[in-house]
Structures are given as structure tokens and as C-alpha cells.
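A.B. asks: below are the sequence and a predicted model; questions follow.
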Amino acid sequence: MFDFVTKEVEVETTFIKALPGFSIVGLASSAVQESKERIKAALLNNDFEFPPLKIIVNLSPANLPKNSTVLDLPIALGILLQNRDIDLSEYLILGELGLDGSIKETPDIFSIVLGSRYKKIITAKSIAKKLALIPEIEVYGFENISEFFDLKLKPVKPTKLKYKHIEVNNKKYYYLDKFEVDFKDVKGQNTAKRVALISAAGMHNILLEGSPGVGKSMIINRIRYILPPMSLEEILETQKINALEGREIDFKPLRAFRMPHHSSSKAAIFGGGNRGTKIGEISLANNGILFFDELPYFNKDVLENLRLPLQEGKILISRVNNKIEYNVNILFASAMNPCPCGNLLSKKECRCTELEIKRYKNRISEPLIDRIDLYFQMSEDSDTSTISSKEMYQKVLIAFEKQIKRGYFNAKLPEGYEFQIEKDAREILDKAIINFNLSKRSEFKILKVAQTIADLENYDKINKKAILEALNYRKRT
């Protein structure tokens, strides 16, 4: 892996007549240089006799820094199989060696395999079954270097995902039917829960505003568990990130949820860094939720740089020697207080001046607000009625099937998409455009939200009710 992008490294070995020695060339890091001692011990402990020759290993391309210990196994095989007529050029070989010759997995193996062009993989047996779930590849797992003395290649049989799924257009989409945190714990706030349902069903960006304690964060934390089912490709992409972060690869169809602190730097959110380009929170949230709590307190530069990722679904990190582009298909969720002290909409006395409130709200620019589909102002609620996440998820599944057949989540519909809208609904929207001076982006945003509402209610077309509800969830300026 090089800056989160898989780069192919070819291992070349040769034995030359010279004083016995072992050299690795090709911009190898200290971790890779140390592999010489691991490889020597592993081979000698398995009765391999090194010839009285100088061994030179070249890691090509020579100008690309190499820093992964997965190169242990291909280097060892280059030495072990030097005089044997075995062609492994079609195989991607990955694994770290123990001193006893055991083959170990590393956190970056899963990511490397996903990003490579190879269809045949040789690696540690401990990770082989997990890799075998990746479509269209054959995985061969080995426990010890000694197994290569009498090489027999037998692919690992993949196990099937044991999660519930629905099938749309002959493709399976997986989901969890257990909810670690449940909407039934949220008492009242029925409209806010309705907004959360619409956000989850269509993957719409959402902003909740309200005094401390009304349930903003509580609601957004629960959105994760009612997000639409995941395709196998999305699950693999999520597990790729989990592997890079050192988390367990479990293939659970649960979308990512990232909640950075408002003091996070621009590089922490978007990626970058002085020593190699690293991905940030926004890329780690791919296919899931990026949640900014206390939105106005985030650095102004961070907030303004959100515009392009939210609009285009990608982010470009440019450095003098390197340019990396990442996909950022996210649901951006945010929460804020109505004023710096937070009491403006509560029964408590607000201590803020008009100027302080104005400055607080002006930290969020109109172009950023224009990219948030759903806005709702929450207030204290004495209602105790509840709805469970399971009930809400049944509606999400209905809307999901409609969107998959359409080809996009509603929030990601391409510009110029032709909505099926009833005549009286169109008339109401046209009046709203004139009366509220709505931009083309705002009009399109309202139509996308209305489409999700129509899907949730199983309507064939966007009707008057859907348009009126969608208009109610826009931020008034």
C-alpha cells in the first residue's frame, strides 16, 4: 500500500558468485531490510541450506518506497524456489514470516488484495477464508514456509455471508436485524425521527438544531442502524478501511460512522500529512455517516472545504510529488445549538446577545447549508410516544428497493434527472420557487427529498403531500 493506493511490487532474486551475503535493493524501509534476518531464520529452521553465493533481491519499481512486511513471503519464495521450475508470476504473494517459518497476516493484506489486479492469491491461512469472500479470486492459504518444499496449490472454499439479505435485480444486499441502539429509546420528537427516517432512507445530508438535551445526538447516533442494506462491494470497501485501522474484519453489513471532534485539523478531516498522504475522517466514513456535532465550532476552513466532497462525492489531495483522489460517498449529519449558550429555544434564559448569535450562525455559510438536504429545529417535547428502529427499517427497505431499481440513492441522483411528479405538486413547487427565491440547487434538493418521501409511502409519483413535507424541511434564510 502506498498512500492508500495499491501499487504492484515485483520481487526479483538472483544468486551470484561472490562472498556469501544477502542484499535487498529497491528503496526498502527498515522493516523490509529486517526481513533478511526473519527469512534466514525461517528457512534455516526448516532445514533449508543456503548456497555459498551472494543473494541479491530487487524490489521493482526501484523508485517506489517499500515499507510493508508482506514482502517477507515473496522474497523467501524467490530464494527457496530459485532452482525449481515453478512459475508463480500469476499469483499475488503476501505474508509476514515468523522465525519458525510460520506465515502471518498483516493489517494491510486485505486492502492490498482488494486494490490489486490479481485473481490468484497466496497468503497466510489465517486470513485466507476472509479473502475468499472477495468475488472472482482464488485464495491459497499456507501456515508455514515448509509447505512450499512440496508445493501443492489448493484454493480455499469461500463461506457465504450469514446475514439477512434482500435480492433486487438479481443482486444481494445484506443488512442487520439487530439494533445496538434503538429509536424506541427516544421519547417524543416524532417529527425529528421522521426527518431521520427520510435522511436514512435516501442517504440525505441532515442538520438538527436545538437546545442541549433535546436529543439531537441521540437521534443521529441511531440513524446508522437504519441505513439501507449494503452490497458485497460496499461491505468489502468498509472492511478494507477496518483492516487499515487494525480493527477486526467481520464482514458485518454495518455502515461506517465517524464522529471527529470539532478541534480536528483540516488534514485530520480530509487527509494529507507531511510524511505520505493519509486518508482523513471523510474517507473513513465512505458509504456511511460523517457526523459533525457542534457544527459551528469546527474550523471555518474545514467547513468550507466540505463543499466539493458533498457536491461531487470525491476529494483530491494535492502535494508537490503526489496527487491522490478518494471517493467520499457519505451521509453528512450535523447538529448545532441555536446560540452559543444553547438556551435560545428552551425554557431557560438565553445569555447571548444578538451580535453573538449572529456571529455564531454566520460561521456556517449559505453554500454549505445549500448542500444539506434536511434541516429541522428541535424543541423540548413532553410527548412520550415511541417508534422502534425495526418499524422504521421496514420502511427504509421499501424505499431502498425503489431506489436500487432507479440506479441511485435519491440523495445522489444526477443533475438533470427527470422526476415523475403530479401536476398539482409541480404547481406548488413552482410557487415556492418564486415566493422563496429558491435556486436551481435548492429546487433539485427539494425534489430529491420529496422523492424519498414518496418512496417511503410507496407512491408511484411525487404528490402534493410529499412536496409540502419536503418544503417544510428546508432551512429558511
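C.D. replies: Sure, I can see it.

A.B. asks: from now on I want contacts and neighbour counts done on CA atoms only, so please keep to that.
C.D. replies: Fine.

A.B. asks: near residue 10, how many other residues are there?
C.D. replies: The local packing of residue 10 (other C-alpha atoms under 10 Å) involves 15 other residues.

A.B. asks: brain fart, residue 197
C.D. replies: By other C-alpha under 10 Å, the residues close to residue 197 number 24.

A.B. asks: distance of residue 395 from residue 313?
C.D. replies: Computed with C-alpha to C-alpha, to the nearest Å, the distance linking residue 395 and residue 313 is 26 Å.

A.B. asks: among the two, which residue is more densely surrounded?
C.D. replies: Higher neighbour count among residue 395 and residue 313: residue 395, with 18 against 15, using other C-alpha under 10 Å.

A.B. asks: I figured that one hits residue 453, correct?
C.D. replies: No - at 10.3 Å, residue 395 does not count as touching residue 453 under the criterion of C-alpha atoms under 8 Å.

A.B. asks: here's the one I want to compare it with:
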Amino acid sequence: MEEAVELSRVKHAKCATLYGNKAHEVAVESTLVRSLPGFSIVGMADQSIQESRERIKSALSSIHFEFPSQKITINLSPSDLKKEGSHFDLIIALLVAIQKERFTCNDFFIFGELGLDGKVKKTNAIFPIILSLASHISNLRVVVPLSLLPKIEQIPHIQAFGVETLHEALLFFKEKRFEKLTTKSISPLCESYLEIKGKSYFYPKEFPLDFSDVLGQHRAKRALNIAAAGMHNLLMEGSPGCGKSMSIKRLRYILPPQSIEEILESNAYYSLNEEECALSPLRPFRSPHHTASRPSIFGGGSTHAQAGEIALAHNGLLFFDEFPNFSKAVLESLREPLEDHRVLISRVNTKISYATKFLFAAAQNPCPCGNLLSQTHECRCSEVEINRYKNRISEPILDRIDFYIQMSETNSNEQGLSSYEMFENVLSAFVMQKNRGQKELNGKLNEHDTLQFCTLEPSAKERLEMAQNRFGLSQRSVHKVLRMARTIADMAQSHTICEKHLLEALSFRKR
């Protein structure tokens, strides 16, 4: 009988910890043991969790809780999984506070760091943890810091409740306030969105950097418009000052709309990297310097494999300025993320895979001095120097780039298309792609989907065979051309790829 009473005193609740970039459920247990007064946490808890004992004691004293003259033992299960993070504070404090109460809180995942005064604070780990849990747990119910609630509520199929203090969290379970709360309608992420086949896609309508500032360069603008509509990789070459970087920095604002899942996924990567980021339909933009190390771009770390620049650019744009000046190791490591849209980081302690589905944009000079294509300056480079400079980029890397855009110096004062007009073209092509039933945009289609969705007219098919024989195109290059032509056809609102669409796509291939 006495043993049954002791077992009933064990309180249970649920939390989770990050291992790599995935969340693992953690069962938190609390009990009082007849022993000298003490407070211990077991189950491979790291230093941040062990230090929580002092924060919890101070937070519990703020609600006038009197510690019993017994030993408090907290167990984090499974015990062979390393747990880390101060977000365990709230759940441990709640279990201690309700130890002699009759109610439980084991139907919820509870997250929050505690201040000494009992206030519940957010941490960078909470959002990616909940997003990961929501991907494989149906009808997920969570209690989170109130400041994080607006972001958590955007996650589909989740019930989230916000608390501001430990006392409020205690009353939430004691009075069963969750039974009285009705599900409220979640306001759209922003006013501008499209509804296609019952799914919402969000986009910004502001253009702080406008393509109307880029004078002339009509062919380059056309190529950039097509690249944005299908998320195709591109390489721009031209003399210094002709507008390469200026154009690519404006490309971010005309990229296609995003679903809420894509926005949340990008935001989770930023949280993993301890970067604060508001939920926004504006796609990510990353532009590492050419002196950046390989681990900083691809991710790494001796104990924890953190996300690098290419993971943070997921669903957005990754820009490499001065492309040939990046180290050979960085350039050759681009092959996997550009082809498979995923990068695997292997360490002794962890193996983590990050999605890398981004538009890759690069800019380079035509020669080391930059004046090879200039009409006003003389090139000082020898032929050997020019070949050495260009050979830094291998053929396999160039084969993964769709658009090659050569920009020349121009004295034109004509503005041409504005960002608003270019974005309208992107939207029309985006609607065509989604109505066709594509999960991915044209530039990221796999081989099977490329053959399924890129249907050619007979004359276009003959032209493609001629081009393949004449230019010696690899199978990868043929698929690239098909995907480019598909986007051009979508911008023209054509259901099949015509000969003119294919010829325009071939004109943007690097010779």
C-alpha cells in the first residue's frame, strides 16, 4: 500500500530537445523522496539544465511556494539522449509546484525559460523544436511564452497557449483554462496572398530596391525575370560597375510567393542559428564574402553541426559576388547542394542533413583586372592569367548553372521594366506552375517531373535534338534547358513549350 502511494506521487509531463535539427520528445518525471532536503536533475542534462535549479528555486519563491523537507528528483527520459536548453525551466518548476496537487499537465508539451521573478521567457530553440514536433505529431498542444505565441500560432494543426508568468501557468492547469478557450481564427501572415487549389501563398508588395534604378541592360533584366519566375541558378559576367551586384540585390524582391510551410521552415533555420527573424513572406537573402571559410558556408562545428550560409538561404537567394575568388574547396563543395538540394554535415557526434533549395546567383569579372569587355578601359591581363582566372570554376559547377548573363557597359538612360512589372510576370508564371500540379518550381524539378511537365511541340523537339548534337549537351544540360524553356513558356501563358521558347532558353546557356 505504501509503495502504491509513493508511485502515485510521480508526476509526468512532456517537453522536447533538439538533436541536430530534429526534435526528440522528452518525458519529464518528478517525485519526492524521503531523504535530506535536496534538488537533483538526472538524465544526461547539460549545464544549462543543471543551472536551472537556482532559477527555479527563485521563481517558485515568487509564488510563495514552500519547498518540502524531502528530496526533489527530476528525471529526463530517455536517459541515453543528451538534453540541452533553458526551455526546460518552466516544465520542471510546474512539476515541483504541483507535486502534492491532484491535477496533471501531461497532455501538453511545455516550454519556457524562467526569470528569477517568475516571468516566462522565450529561447531560440523553442520555435524549431515545436515546428519539428508538429511535422510528426497530430493535434499537438503546447504551452509557450506569451511573446512567442503569435509565431507559434502560424504553424498548421497545432493548439498553442501562451503564459507570461509561472503563476499564470500554474493557474492555467489548476483551473483547466484550456477547456474554456475557444479556437480563434488566425489572421493571414500578410495582406497580399494567392489562393491556389485551396492553399495560400504569401508575397510582399514593397520594393525598397527597384529594378527601375538599373538603366538599360534589357537582356539582363529579361534573364533575371525568367530566373526569378522559376528559381533558376544564374551567373552574371561583366566589367566592374556595369550593374551585376545591383541587379542581383533587387532580385530578392521579385521572387515567387511562399507557402506558410516554407516561411516557417526558413524561420526555423534562422532560430537554429540563434538569429532572431520575424515571420515574413520576403524570401531569405545571404551573401557571404569570398574570404568566408568552408564551414561557415556549408555548416559545421566540432560538437554541434550548425547551419551554414547555404542552409540559411533555403527557400531564398544565395549570392556569391567575385565568384572565382572563393576557395577551390568551397566552389567544388557546391556540387551537392546545387544538384540534390541538400547538404549532409557529418561529425563524430552528429550527422545532420539540411535542405538547400535556393536560387543560386553568382557574379564575376571577365578577367582579373575586370576590363576585358570594357569599351573604355584597356585590359592588362595576359591570356594565361585570363585562362587561370576562368578555370577556377570547373565545368561540373558551370553545368549546374542555368542562366549565363553577360553584361556590357551602357550609357542608356532608359529605365525599362520596374520591379512591380517584373513581379507581375513572376506571379503569372507561378500560377501556371501551381495549377499544373507542380510541388516544386520549374528550376527545382527532378528528372521525372521535368519530363512530365516540360512538354515540347514537335518542332521544338527537333531543335533540341539538333542543339544536343551540335553543342554536345549532357543529359543534365538538356534538362536544364527544358526547365528554362518551361518557365519562359509559363511567362507567355503557353501550356506547351514552343520553338521560340526553346531557342530563347538556349541563348542563355554558356557557350
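C.D. replies: Ah, there it is. In this text the structure is predicted, and so the values were computed from the model without any measurement.

A.B. asks: care to give me the TM-score?
C.D. replies: Here the superposed chains carry a TM-score of 0.97, computed using TM-score structural alignment, normalised by the length of the first structure; 476 aligned residues with a C-alpha RMSD of 1.5 Å.

A.B. asks: need the counterpart of residue 152 of the first structure in the second structure.
C.D. replies: Residue 152 of the first structure maps onto residue 176 in the second structure when the alignment is built from TM-score structural alignment.

A.B. asks: neighbours of that match, how many?
C.D. replies: Residue 176 of the second structure: 14 neighbours (other C-alpha under 10 Å).

A.B. asks: now do the one 5 residues further on
C.D. replies: Residues near residue 181 of the second structure, counting by other C-alpha under 10 Å, number 9.

A.B. asks: can you tell me the SS state at it?
C.D. replies: Under DSSP: H, G, I helix; E, B strand; the rest coil, the three-state class of residue 181 of the second structure is coil.

A.B. asks: likewise residue 362 of the second structure?
C.D. replies: Going by three-state DSSP: residue 362 of the second structure is strand.

A.B. asks: what's the single longest strand in the second structure?
C.D. replies: If you go by DSSP state E, the second structure has its longest strand at strand 22-33.

A.B. asks: mean shift between it and the first structure?
C.D. replies: Compared with the first structure after fitting, strand 22-33 of the second structure has a mean deviation of 1.6 Å; criterion: mean C-alpha distance after the TM-score superposition for the first structure.

A.B. asks: which parts of that strand are buried?
C.D. replies: 22-24, 26-32 (16 or more other C-alpha atoms under 10 Å).

A.B. asks: nearest to residue 304 of the second structure, of those residues?
C.D. replies: Residue 304 of the second structure has its nearest neighbour among the buried residues of strand 22-33 of the second structure in residue 22, at 12.7 Å by C-alpha to C-alpha.

A.B. asks: residue in the first structure paired with that closest one?
C.D. replies: Using TM-score structural alignment, the partner of residue 22 of the second structure in the first structure is residue 5.

A.B. asks: likewise residue 403 of the second structure?
C.D. replies: Alignment note (TM-score structural alignment): residue 403 of the second structure maps to residue 374 of the first structure.

A.B. asks: and its match, what does it touch?
C.D. replies: Counting by C-alpha atoms under 8 Å, 6 or more residues apart in numbering, residue 374 of the first structure touches 195, 199, 204-207, 449, 473-475.

A.B. asks: how about the residue nearest to it when sequence neighbours are not counted, what does it touch?
C.D. replies: Counting by C-alpha to C-alpha, 6 or more residues apart in numbering, residue 374 of the first structure lies nearest to residue 206, which is 4.7 Å off, once chain neighbours are set aside. Neighbouring residues of residue 206 of the first structure by C-alpha under 8 Å, 6+ apart: 196, 199, 331-334, 372-375.

A.B. asks: can you put the residues you listed in a markdown table and add distance to residue 76 of the first structure?
C.D. replies: Converted to a markdown table, these look like this (distance: C-alpha to C-alpha, whole Å):
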| residue | distance to residue 76 of the first structure |
| --- | --- |
| 196 | 54 |
| 199 | 52 |
| 331 | 45 |
| 332 | 46 |
| 333 | 49 |
| 334 | 51 |
| 372 | 53 |
| 373 | 55 |
| 374 | 56 |
| 375 | 58 |
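
A.B. asks: tell me which of the residues you listed is nearest to residue 105 of the first structure?
C.D. replies: Relative to residue 105 of the first structure, the closest of the contacts of residue 206 of the first structure is residue 331; by C-alpha to C-alpha it sits at 32.7 Å.

A.B. asks: gap between that closest one and residue 46 of the first structure?
C.D. replies: 52 Å.

A.B. asks: higher neighbour count, those two?
C.D. replies: More crowded of residue 331 of the first structure and residue 46, by other C-alpha under 10 Å: residue 331, with 26 against 16.

A.B. asks: that one matches what in the second structure?
C.D. replies: By TM-score structural alignment, residue 331 of the first structure lines up with residue 359 in the second structure.

A.B. asks: tell me who's in contact with its match.
C.D. replies: Neighbours of residue 359 of the second structure in contact, by C-alpha under 8 Å, 6+ apart: 228, 231-233, 315-318.

A.B. asks: can you check residue 277 of the second structure too?
C.D. replies: Residue 277 of the second structure touches 267, 270-271, counting by C-alpha under 8 Å, 6+ apart.

A.B. asks: could you do residue 415 of the second structure as well?
C.D. replies: 212-216.

A.B. asks: if you rank those by neighbours, which is first?
C.D. replies: In terms of neighbour count, residue 214 stands highest of these at 22 neighbours, by other C-alpha under 10 Å.

A.B. asks: quick one: map it onto the first structure.
C.D. replies: Here residue 214 of the second structure is matched to residue 186 in the first structure, going by TM-score structural alignment.

A.B. asks: isn't that match right up against residue 215?
C.D. replies: Yes - here residue 186 of the first structure lies in contact with residue 215, judged by C-alpha under 8 Å, at a distance of 7.5 Å.

A.B. asks: where does the residue nearest the centre of the second structure land in three-state SS?
C.D. replies: The residue lying closest to the centre of the second structure (C-alpha atoms, centre = their mean) is residue 266, at 2.3 Å. Put simply, residue 266 of the second structure is helix when judged by three-state DSSP.

A.B. asks: surely it meets residue 310?
C.D. replies: No - counting by C-alpha under 8 Å, residue 266 of the second structure does not reach residue 310; the two are 11.3 Å apart.

A.B. asks: would you map the strands across the stretch 251-400 of the second structure?
C.D. replies: For the stretch 251-400 of the second structure, the strands defined by DSSP state E, counting those that start in this stretch occupy 285-286, 317-320, 342-346, 351-355, 359-364.
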